[in-house]
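Trainee: build me a structure from this.
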Amino acid sequence: MAKFTFNMPDVGEGVAEAEIVEWMVKVGDTVSEDQHLVDVMTDKATIDIESPVDGTVIEVAGEVGDVIAVGSMLLVVEVEGDVAGAVEEKAAAPAPAPEPEVAPAPAPAPAPEPVKVTEPEPISGGTEAEAITSAKVLATPAVRKRARDLGIDLAQVKPAEDGRVRHGDLDQFLSYNSGGGFSAAGATREDEAIKVIGLRKRIAQNMSAAKRNIPHFTYVEECDVTELERMRTQLNADRGDKPKLTMLPLLISAFCKLIPDYPMINARFDDEANVVTRHGSVHMGMATQTDNGLMVPVIKDAQSRNLWQLAREIGRLANAARDGSAKSDELSGSTITVTSLGPLGGVATTPVINRPEVAIIGPNRIIERPMFVTGADGVERIEKRKLMNISISCDHRVVDGYDAASFIQDVKKLIETPVLLLAD
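Mentor: Below you'll find the model as predicted:
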């Protein structure tokens, strides 16, 4: 028998380490060549690691959440015969086979604490009528205290048996008298400790670094998107086999038209080298909520795509992020990010910059409100209009407040006159 040490493989250019997300095997398991051993994560991409040999797992490098350096031991497999890279056992006697891990049996539920029945508490300091009423209600001190905390008069509670009020009788009273304000505000849950690993750990690290290193400022402007929504409806009515347009491709198109005039917005800041790179192409990050957390797939060269191409790429990337099929290069390289919660967008947001970018734009929820509108005849009247706030957060080391405000003001003019989006 020989030991084969399987080291952490090189999982990508420039990657020095990876985090263990989930072990598919444990010590004592028999594995075969090409069997799925473990999932590791690097740069928001989850990678499957497969076994290069047949054998029995006798050692693993760490637990879920541990970070393993490329080239260091990932696991050790006991194999038959000689295997390239195997190290013969040095011990004279073979080590005993490890016992498979067995989950501990759940602890038995504690026996219910017996209810101690005592005589009613002596009553003092009250009127004679109060003493008579209280004396007629039989209950333990614990029941009396609970009723007192809940503001319940025990005389109103009907005991189930023996004429003695118990906790169960209080529960019934609470159930049938919820309208009186006696019902609990919510159900009690056990405390739950959850280890922060994988994508959630990476998100936490990135957000902490962004807030720690970037002096954010946020600017918010209200925009009238009534005409933009009308144009979107018309385009969707005649789209044929094209993808359905949401508001997002229209907004991205507007951003891309204006970014050449505001190159400081579409940039990345290497604060260690103290270098700002203003990018000519717009690689638009698109914050996407998934079951595993927030991911940011990237629309490469967004400035070169029309509305329908943007809509198709937005749908493709969002689906890939949610089903886990997004490739590593589709989740990196953004130069500016847009984040939107759609109908949940709220009135205004203060989004956190996706470091090392210097700006992030957050469209908010569309709401209808009455507004004063001046018609072509010059008469001012009240109309129902669709309004949306647009937030932008910027790195104040790189972007001045005036530039951010001017950019959003130009976005406002463009989307309030949407025909300009279709003009060359």
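Trainee: drop to CA atoms for contacts and neighbour counts, all remaining ones
Mentor: Fine.
Trainee: what number of residues are in the vicinity of Ala273?
Mentor: Neighbourhood size, Ala273 [other C-alpha atoms under 10 Å]: 7.
Trainee: please enumerate the helices of the stretch 101-250 of the chain.
Mentor: 128-136, 141-150, 167-176, 198-213, 226-237, 247-258 (DSSP state H, counting those that start in this stretch).
Trainee: rebuild those as TSV, extending it with distance to Phe407 and mean neighbour count.
Mentor: Listed next are the helices of the stretch 101-250 of the chain as TSV, based on distance: least, C-alpha to C-alpha, whole Å; neighbours: other C-alpha atoms under 10 Å:
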stretch	distance to Phe407	mean neighbour count
helix 128-136	74	13
helix 141-150	57	15
helix 167-176	58	16
helix 198-213	22	16
helix 226-237	18	15
helix 247-258	7	20
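Trainee: now the ones you listed as CSV including distance to Phe6?
Mentor: Formatted as CSV, the helices of the stretch 101-250 of the chain follow (distance: least, C-alpha to C-alpha, whole Å):
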stretch, distance to Phe6
helix 128-136, 76
helix 141-150, 61
helix 167-176, 60
helix 198-213, 22
helix 226-237, 55
helix 247-258, 46
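Trainee: residues near Gly14, how many?
Mentor: Residues contacting Gly14 under the criterion other C-alpha under 10 Å number 7.
Trainee: the residue nearest to Ile390 when sequence neighbours are not counted: what's it in contact with?
Mentor: Using C-alpha to C-alpha, 6 or more residues apart in numbering and skipping residues adjacent in sequence, the residue nearest Ile390 is Pro363, 4.5 Å away. Contacts for Pro363 were tallied using C-alpha atoms under 8 Å, 6 or more residues apart in numbering; they are Val338, Thr339, Ser340, Gly345, Met388, Asn389, Ile390, Ser391.
Trainee: surely the last one is within a strand?
Mentor: Yes: using DSSP: H, G, I helix; E, B strand; the rest coil, the assignment for Ser391 is a strand.
Trainee: does it touch Val220 like I think?
Mentor: Yes: counting by C-alpha atoms under 8 Å, Ser391 does reach Val220; the two are 4.4 Å apart.
Trainee: quick one: the strands in the stretch 1-150 of the chain, in order.
Mentor: 2-7, 17-23, 30-31, 36-42, 45-50, 55-60, 67-69, 73-79, 86-88, 138-139 (DSSP state E, counting those that start in this stretch).
Trainee: to compare with the earlier structure, here is another sequence to fold:
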Amino acid sequence: MGTHVIKMPDIGEGIAEVELSQWHVKVGDLVVEDQVLADVMTDKAMVDIPSPVNGKVIALGGQPGEVMAVGSVLISIEVEGAGNLKESAAPVPVKEAPVAPKVEAAVESKPAATAAPRPAAVCQGPMVAREADERPLASPAVRKHALDLGIQLRLVRGSGPAGRVLHEDLEAYVAQGQSNASAPAAAAYAQRNDEEQIQVIGMRRKIAQRMQDATQRAAHFSYVEEIDVTAIEELRAHLNEKHGASRGKLTLLPFLVRALVVALRDFPQMNARYDDEAQVITRLGAVHVGVATQSDVGLMVPVVRHAEARSLWDSAAEISRLANAARNGKASRDELSGSTITLTSLGALGGIVSTPVLNLPEVAIVGVNKIVERPMVVKGQVVIRKMMNLSSSFDHRVVDGMDAALFIQAIRGLLEQPATLFVE
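Mentor: Purely as a prediction, here's the structure:
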């Protein structure tokens, strides 16, 4: 028997150390080639570390949350063969997991219709004895299926290679649980004294760090304005009825992107990045709109590049493509970085007002609240109108309050008179 030592890989971009986010194996486990051993977090992405060999885990080189230097021993695996020590030369092949290099305010933008709330699993099949922090092997599609069903994946017995959980395993788990549905449930009003401690590591640590960094460094201020979106919603419905089958359905987001592009012509100071260490503001002609998108691993911000050169349907298609790529773990680093201004929305869950956190080094973020029907006075008559708030935040070190108000008022005018979005 021999020992194969896998060292922390050089992931590139001058990174000297990474955080060990999660182990997917433990000492004594048998592993196969290409099986994911661990997740590591860099400043820009979560990365899976796969095994290059078949064998048995005999030692782990660190604990979750530990920051490890590139080249340090990550894991040792006992393999068949001569009894000499073998080492994996860095870099080990890695696969990027769906994690944004930037983390924005904790709000979600969905280019499609708002998803229904996730159902909680009302039935459970036979449980599998896994550690609470152990992540079973499963494809992204299976993980999303389990999430939609409200099932904890670690409780499902996997029938695939190396115990990989398959779609069939989820169906069997639910079916087994349904057969036990008549079993008496625990008392609904029983006292509980349990506690759970969750270590802040990996993606959650990055979110915490970036949120703290943004609020400490930037001088945030927010501005909220009410907008009558009746006319633009009528236009959207008309365009979808006429062209939806051939060009695709339009949500409100492409119209908002277009409004940003047009308004920024008169307010270029909003489409900027501020290097507070060098004390330099860079205003950009290109409008790269970050669209905050929620995924299973946290908030991600895919970027619609050169929005100034896109039509409504082009923007809609790109928003949809990027959102799907982000949620399925297919988005590249380039697609998740480089935004110049961010658009964030919770759709129908958007509430009345929000206070989005800036995506440094950007200086403006536009937050969209939900659309509600309300009685409004129009030309002396009380009528029902569709109303929506924009809750936006700015960096007061760069953006003056008057300019921020005028910028949002410009967006309001464009949305309330949608023909002006297309008048050159």
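Trainee: which residues are in contact with each of Ser391 and Val220 of the first structure?
Mentor: Common contacts of Ser391 of the first structure and Val220 (C-alpha under 8 Å, 6+ apart): Ala348.
Trainee: any idea how far Glu272 of the first structure lies from Thr335 of the first structure?
Mentor: Plainly put, Glu272 of the first structure is 18 Å away from Thr335 of the first structure if you go by C-alpha to C-alpha, to the nearest Å.
Trainee: next one: Val76 of the first structure
Mentor: Distance, Val76 of the first structure to Thr335 of the first structure, by C-alpha to C-alpha: 42 Å.
Trainee: next: Ala193 of the first structure.
Mentor: Separation of Ala193 of the first structure from Thr335 of the first structure (C-alpha to C-alpha): 36 Å.
Trainee: more neighbours: which of these two?
Mentor: It is Thr335, of Ala193 of the first structure and Thr335, that has more neighbours when counted by other C-alpha under 10 Å, with 28 against 6.
Trainee: return the residues in contact with the equivalent of the more buried one over in the second structure.
Mentor: Matched to the second structure by TM-score structural alignment, Thr335 of the first structure sits across from Thr340. Neighbouring residues of Thr340 of the second structure by C-alpha under 8 Å, 6+ apart: Asn271, Ala272, Arg273, Leu284, Val287, His288, Val289, Gly290, Glu362.
Trainee: what about the residue nearest to Thr340 of the second structure when sequence neighbours are not counted, neighbour count?
Mentor: Nearest in space to Thr340 of the second structure, with sequence neighbours left out and distances taken as C-alpha to C-alpha, 6+ apart, is His288 at 5.2 Å. By other C-alpha under 10 Å, the residues close to His288 of the second structure number 23.
Trainee: corresponding residue for His288 of the second structure in the first structure?
Mentor: In the first structure, His288 of the second structure lands on His283 (TM-score structural alignment).
Trainee: run through the helices of the stretch 251-400 of the first structure in chain order.
Mentor: Under DSSP H, counting those that start in this stretch, the stretch 251-400 of the first structure gives helices at 307-323.
Trainee: just the strands in it please.
Mentor: Under DSSP E, counting those that start in this stretch, the stretch 251-400 of the first structure gives strands at 267-270, 275-278, 284-286, 288-290, 293-295, 298-299, 336-338, 359-374, 380-395.
Trainee: and the fifth one, how far from the second structure on average?
Mentor: Just to be clear, that refers to strand 293-295 of the first structure. For strand 293-295 of the first structure, the mean deviation from the second structure after alignment is 1.8 Å (mean C-alpha distance after the TM-score superposition for the first structure).
Trainee: same check, this time on the first one
Mentor: Average distance between strand 267-270 of the first structure and its aligned residues in the second structure, after superposition and using mean C-alpha distance after the TM-score superposition for the first structure, equals 1.5 Å.
Trainee: got the buried residues for that strand?
Mentor: Residues of strand 267-270 of the first structure classed as buried: Ala267, Arg268, Phe269 (neighbour count, 16 or more other C-alpha atoms under 10 Å).
Trainee: the first one -> the second structure?
Mentor: The alignment partner of Ala267 of the first structure in the second structure, by TM-score structural alignment, is Ala272.
Trainee: who's in contact with that match?
Mentor: Ile281, Thr282, Arg283, Leu284, Thr340, Ile341, Glu362, Val363.
Trainee: what is the most widely separated pair among the residues you listed?
Mentor: Farthest-apart pair in those is Ile281 and Ile341; separation 13.8 Å (C-alpha to C-alpha).
Trainee: who's more crowded, these two?
Mentor: Neighbour count, other C-alpha under 10 Å: between Ile281 of the second structure and Ile341, Ile341 has more, with 25 against 16.
Trainee: can you give me the neighbour number for the closest residue in space to Val304 of the second structure that isn't next to it in sequence?
Mentor: Beyond its immediate neighbours in the sequence, the residue positioned closest to Val304 of the second structure (C-alpha to C-alpha, 6+ apart) is Val289, lying 5.1 Å away. Neighbours of Val289 of the second structure under the rule other C-alpha under 10 Å: 26.
Trainee: now the residue located most distally from the centre of the first structure: how far from Glu80 of the first structure?
Mentor: The centre of the first structure is farthest from one residue, Glu128, which by C-alpha atoms, centre = their mean lies 62.1 Å away. Distance, Glu128 of the first structure to Glu80 of the first structure, by C-alpha to C-alpha: 91 Å.
Trainee: likewise Met207 of the first structure?
Mentor: From Met207 of the first structure to Glu80 of the first structure the distance is 48 Å (C-alpha to C-alpha).
Trainee: same check on Gln289 of the first structure?
Mentor: 47 Å.
Trainee: over to Asp410 of the first structure?
Mentor: 71 Å.
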